[in-house]
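Colleague: Return atomic coordinates for the entry below.
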Amino acid sequence: MDRTLAVSMSLCASFSIAHILDFWDRIDKIKELEMEEYYE
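Modeller: Reported below is the predicted structural model:
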């Protein structure tokens, strides 16, 4: 396996993982806001 290919793949993987975590964090915040509005 080519070294540069391995590096670019690991960078891509870490970027996508961070992107997914940020996405889930945003969904949790939206759910919390919806819950607060629901209970008021």
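Colleague: When you work out contacts or count neighbours from here on, use the C-alpha atoms and nothing else.
Modeller: Noted.
Colleague: quick one, helices of the protein?
Modeller: 3-39 (DSSP state H).
Colleague: Let's see this one next, to set against the first:
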Amino acid sequence: MVVLLFLREIQLYHEIRGILVVGRFRIFSDQERKLDLTHA
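Modeller: Below is the predicted model of the structure:
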């Protein structure tokens, strides 16, 4: 039982981390687009 809870915690951690990475990547790409617009 403890092992199952531990695995679930790891799964949640990876899901949250993936969401944060994707969100950060989207913000970064949006900033790049704004920079491209200002340079053009």
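Colleague: how near is residue 16 of structure 1 to residue 30 of structure 1?
Modeller: Applying C-alpha to C-alpha, to the nearest Å, the value for residue 16 of structure 1 to residue 30 of structure 1 is 21 Å.
Colleague: what's the residue closest to the geometric middle of structure 1?
Modeller: residue 20 (2.0 Å; C-alpha atoms, centre = their mean).
Colleague: That one matches what in structure 2?
Modeller: Using TM-score structural alignment, the partner of residue 20 of structure 1 in structure 2 is residue 20.
Colleague: Let me see the contact set for that match.
Modeller: For residue 20 of structure 2, the contact set (C-alpha atoms under 8 Å, 6 or more residues apart in numbering) is empty.
Colleague: now do the one 5 residues further on
Modeller: With contact taken as C-alpha under 8 Å, 6+ apart, residue 25 of structure 2 is in contact with no other residue.
Colleague: how close does the aligned partner of residue 30 of structure 2 in structure 1 get to residue 11 of structure 1?
Modeller: Counting by TM-score structural alignment, residue 30 of structure 2 lines up with residue 30 in structure 1. Here the distance between residue 30 of structure 1 and residue 11 of structure 1 works out to 29 Å (C-alpha to C-alpha).
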